[in-house]
Each structure stands twice: as structure tokens, then as C-alpha cells.
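Trainee: predicted coordinates and the sequence they were generated for:
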Amino acid sequence: MYLKRILLTVVLLGLLIGGLFSAMVYRTLFISNTVFSNDEAYVFISSDADFDEVKEQLQPLLKDLSTFETAARRKRYSENVKGGKYAITKGMNNNDIVNALRSGNIPVRVSFNNQETPALLAGRISSQVEADSLTLFQAFSDKDFLKAQGWTPDQALLPYIPNSYEFYWNTSATTFRDRMLA
């Protein structure tokens, strides 16, 4: 009789501890954690960002940053931050937010019209992607690149046909240049 009572107590304590643990995991991963009023918010994470910078950007969008941090560490996102433009939808839970930041890089529409010089083109493009205008200008007017194409510096704007294109926000200057060439 005494052994049954101890066994029953141990089982009940185990169920209680398991229930508390399950509730904590559920709260951390699956309860809505957004606080903004719009339907969607966008986060721009630079290519060289670390997890602290991601947390800083997400701070105004989340109800509880600590549960997001816990979920991100458990899912190993904190060591694998990737740059790009990401959408956070109203009502998302921490699990969905981490999944979006892992694999939801959204392309941006890059548009330009008749820019007269590589410097003006670089300025226009830099307002739409992560690469800065100086890096873009250097990629556009790279003498080795121009020579490999058989162009002179005056022909540096040849591959840039005015239109709208889709690129990832974190596209580098040389990637942008090379893709416009194709």
C-alpha cells in the first residue's frame, strides 16, 4: 500500500512537471508574438549582421523579445543569421518568425530609367538594394570587367537597360552588375 502511494505521487509529479514544460514550450514557440498594427512589417537585415542586430530590429515589432530569443537559439538561428528583406506578418508566433528569417528572403523590385552616368545609376540602385553607391560605381566602372567585355569606360552603361528587375535586397554590387550583363 505504501509503495503504491509513492508510485502514484511520483507519477503525478512527473505529469505536473511534464505539463509545465509543455506549456512553457508552447508559450515560447506557438503563441502570437507580434505587436504592430499593420498586416505586415518588413525587416532589412544586412549581410554582415549578427543576432544582436536582428534582435535590435525586431524589438519594436515583438511583444516578448526574450521568448523570440529562446526560440531562435533552440532552432539555431542565432548562429546562422542571413541578410535580406523579410516579412513579419501580424499574428506570427516565434516559430513562424524564425522560419521566415531562415528562408523567407523576399525579392525587391529594382527600377531605373535613363541614368546618364555610372555614378547616377549607382546612386539610383543603392537606394533600392543593400550595396552602397560607391561599391556599385566601382563595380560598374571596373577596368578589368570593362576590358573583359571589350568596352571602353564610355560604354560602361551598356548592360543597364532601363526597366524593373527583381533582385534580393542583399545583392552585392558585383552580383548586380553580372546579372545585368546576362
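Mentor: Sure thing, it's come through. Note that the structure is predicted; figures quoted are calculated from it, not measured.
Trainee: from here on, just use CA atoms for contacts and neighbour counts.
Mentor: Fine.
Trainee: correct me if wrong, but residue 139 is in a helix.
Mentor: Yes - according to DSSP: H, G, I helix; E, B strand; the rest coil, residue 139 belongs to a helix.
Trainee: okay, one more to line up with it:
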Amino acid sequence: MIKKILLGLVLLVLAIGAYAYYTVMVAPVVPENGGEQIVVTVPTGSSYEQVMDTLAANGIRPNRLFFDPIAERMAFKREDMRAGRYRLQPGLSTVDLIRELRTAKRQTADVVLNVEREFPNVAAKAARFLEPDSLAFVTLMQDEDYLKSIGYTKETLQTLFLPNTYELYWNSTPQEFMERMIKEHDRFWTPDRTAKAKVQGLTPAEAYTLASIVQSESLAKSEQPRIAGLYLNRLKRGIALQSDPTAVFANRVFGIKRVLFKHIELDHPYNTYVYPGLPPGPIAMPTLSAIEAVLNPEDHDYIYMCAVGDNSGLHNFAKNAAGHARNKAIYVANLKRRGLR
């Protein structure tokens, strides 16, 4: 009788052990999810229980009777949970899941900057892809001591950023983001590009600022070098730029269809109808083609430009006031033809 009881106990222990082994080492706890990875985000400062809640919210609900002691034994259950974004393969077992979460692999994110108007827009875009919120980015970007330490002001900070796609760690801090932007800026402004800017009488920041005006005037890459040459002619001759996009920026009336006298008369440092030379900083993030247009401008004598008015987005150019008057007449005639005037 005793032998039968002992045998029964042994079999029970073996059964429990087999079940435990299967539950921990074999049974999948990460759902199949149609074969797709499950992305789990663990914010900085998360507790163990918060991580478990996050897993549950993503459909991952391991048996806590086995998971918790294994997590503790594998040094995963602790106060300072590793933050990160984890891409979990479907079908992972309890042990495999803990190994994945414990390794703290820093997942990357692609931060896409695409002609953002001002640095708060850059901050908002970075926050879409990275862990810190936009306020954290803006706060750093407005910190005058920090800006001074990296050689910028609030007006010139936008010249740091270039449109591109940047791979960064998901939990990169605002400081790390800025360090990456500085690195990319310095990489772009090679000695050759810096020398080309100098030939035009510009610093890299000034070339960027002028490029932002060129970009705002025309999206057509084909005429950007001509527009750049026109504004450089005006700068060299001491003629006010009189750029409509700068008046739009000064008035903060983005999206208007026509610039009126009240817009160009506004006393504002960014309004190039009122103040000669370049504005204190860029009015947008220019495309790389616009920057290259400023560095490699078309050589001509044009100092006037006027939209064609035929919905092409292109411009006619003139060397004098008489030619400009003719181009304005063409513009008006095209608007009338289209029923817009």
C-alpha cells in the first residue's frame, strides 16, 4: 500500500514537473498573431506590474504562477525595468519571452523630417517616433543656455535640421536627438559646400535661410537655381528681397492665396519688404535641392520674378522694371482666363 502511495506521489510529481516544463519551456505565450511580430513598448520608469499589464494589453498573458518565479530567477523581475520597444516573435515560450525582455535590445525608429516649418514642428515630429513627448523636445530647444552651448539661437536653430529619415533608438533622449542632428548637419556641410556658400558671400546658416525662401517661392527644382540667382543678385546690389513668403511668415497667415498690401507693410524683422537683407533665420526647412540651388545658382541678371499664373507654379523673370511690368500683365491675364480675377 505504501509503495503504491509513493509511486502515485512520484507519478504526480513527474506529471507536475512535465506540466511545468511544458508551460515554461514549450507552450507559446506570445499569440500567433497571423505570423506577425507583436510590438511591445515599455516606457522608461515602468514597474514590473506595469510591464505585465502592457503585455496583457497586447494579448500576452502568461501563467503568473510559473512566470513570476522564473522571471525572478532570471533577474527580470526587479524595480528598474529596462525600457524599450520590443518586437516579439509569435509563439515564444515563457522562458524565451523573458529572455527577449531581459536583453533590453534597443529597438530603433525611423524619424522622418520633411520640410518642417519651425523647430516646434521638428519637436512634434520627433515625438511621433521617439519616446519623449514634444514638450521635452521643445523645452530643450528653447533653453537659451543649451542653445548657446551648441552655437545657436532660437532664430537660427532651424538651420540645424535637414530633411531626411534618421534611424535613432526609440528611447533616445532629446539631447541624444540633438547630438544626432548636429552630427548630420556637420556631415552635410562639407568643406566643398561651405566654400560654395562663401563664394556667394554667405555662411552655411545664411545659405540655409535663403534656401528656405527659394523653397517657399517654388517647388519646381528646375527653376530654384534661377530664383536663388535672382535673390543673390538683389543681396549683392543692396536691393530688398521683397519676398512674399517672408511677409506670409511674418504675418503668420500660412495658406493664404494672395499676399495683400497689409501683409507686406507689417513692421516685422522677417518681412523682407520692410527690412533689407536676409531675415534673422529661415522661414521653413528647405529641401536639399533648394540648398543646392543656393550653392550652385544660375548666373544671370534677373532681379524680378512674377508667377506665370497658369497654375503651373512657375515664374517669369525680368532684368528691369519694364520687363517685370510685362510679366505682371501676363499674370493678370492668365488669372482672368482662369476666372480668378
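Mentor: Yep, it's here. Please read these numbers as outputs of a predicted model, since none were measured by experiment.
Trainee: in the first structure, which spans are strands?
Mentor: Per DSSP state E, the first structure carries strands over the ranges 40-45, 84-89, 107-112, 163-168.
Trainee: mean neighbour count and distance to residue 100 of the first structure added to the ones you listed, as a markdown table?
Mentor: Shown next, in a markdown table, are the strands of the first structure (neighbours: other C-alpha atoms under 10 Å; distance: least, C-alpha to C-alpha, whole Å):
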| stretch | mean neighbour count | distance to residue 100 of the first structure |
| --- | --- | --- |
| strand 40-45 | 17 | 11 |
| strand 84-89 | 20 | 7 |
| strand 107-112 | 16 | 14 |
| strand 163-168 | 14 | 15 |
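Trainee: mind putting those into JSON lines with distance to residue 68 of the first structure?
Mentor: Converted to JSON lines, those look like this (distance: least, C-alpha to C-alpha, whole Å):
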{"stretch": "strand 40-45", "distance to residue 68 of the first structure": "15"}
{"stretch": "strand 84-89", "distance to residue 68 of the first structure": "13"}
{"stretch": "strand 107-112", "distance to residue 68 of the first structure": "25"}
{"stretch": "strand 163-168", "distance to residue 68 of the first structure": "25"}
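Trainee: quick check: residue 70 of the second structure vs residue 98 of the second structure, distance?
Mentor: Distance of residue 70 of the second structure to residue 98 of the second structure, given as C-alpha to C-alpha, to the nearest Å: 8 Å.
Trainee: so which of the strands of the first structure comes closest to residue 15 of the first structure?
Mentor: strand 84-89 (35.3 Å; C-alpha to C-alpha).
Trainee: tell me the buried residues in the top helix by length along the first structure?
Mentor: If you go by DSSP state H, the first structure has its longest helix at helix 2-30. By neighbour count on 16 or more other C-alpha atoms under 10 Å, the buried set for helix 2-30 of the first structure is 28-29.
Trainee: gap between it and the chain center?
Mentor: 38 Å (C-alpha atoms, centre = their mean, to the nearest Å).
Trainee: what does residue 322 of the second structure align to in the first structure?
Mentor: In the first structure, no residue is paired with residue 322 of the second structure, using TM-score structural alignment.
Trainee: pull the contacting residues for residue 101 of the second structure.
Mentor: Listed by C-alpha atoms under 8 Å, 6 or more residues apart in numbering, the contact set of residue 101 of the second structure reads 76, 82, 86.
Trainee: same question, residue 137 of the second structure
Mentor: 123-124, 126-127, 174.
Trainee: helices - which of the residues you listed land there?
Mentor: Filtering those for helices - DSSP H - leaves 123-124, 126-127, 174.
Trainee: out of those, who's nearest residue 157 of the second structure?
Mentor: Nearest to residue 157 of the second structure among those, with distances taken as C-alpha to C-alpha, is residue 123, at 11.9 Å.
Trainee: doesn't residue 130 make contact with that closest one?
Mentor: No - with contacts counted by C-alpha atoms under 8 Å, residue 123 of the second structure stays clear of residue 130, the gap being 10.2 Å.
Trainee: how close does the residue nearest the centre of the second structure get to residue 41 of the second structure?
Mentor: Nearest to the mean C-alpha position of the second structure, by C-alpha atoms, centre = their mean, lies residue 113 at 3.2 Å. From residue 113 of the second structure across to residue 41 of the second structure, the span is 23 Å (C-alpha to C-alpha).
Trainee: list the buried residues for the host helix or strand of residue 248 of the second structure?
Mentor: For residue 248 of the second structure, the enclosing helix or strand under DSSP states H and E is helix 244-251. By neighbour count on 16+ other C-alpha under 10 Å, the buried set for helix 244-251 of the second structure is 244-251.
Trainee: which among those gets closest to residue 92 of the second structure?
Mentor: Looking across the buried residues of helix 244-251 of the second structure and measuring by C-alpha to C-alpha, the closest to residue 92 of the second structure is residue 249, at 53.7 Å.
Trainee: map that closest one onto the first structure.
Mentor: Checking with TM-score structural alignment, residue 249 of the second structure has no match.
Trainee: any idea how far residue 28 of the first structure is from residue 97 of the first structure?
Mentor: 12 Å.
Trainee: also residue 162 of the first structure?
Mentor: Computed as C-alpha to C-alpha, the residue 162 of the first structure to residue 28 of the first structure distance reads 47 Å.
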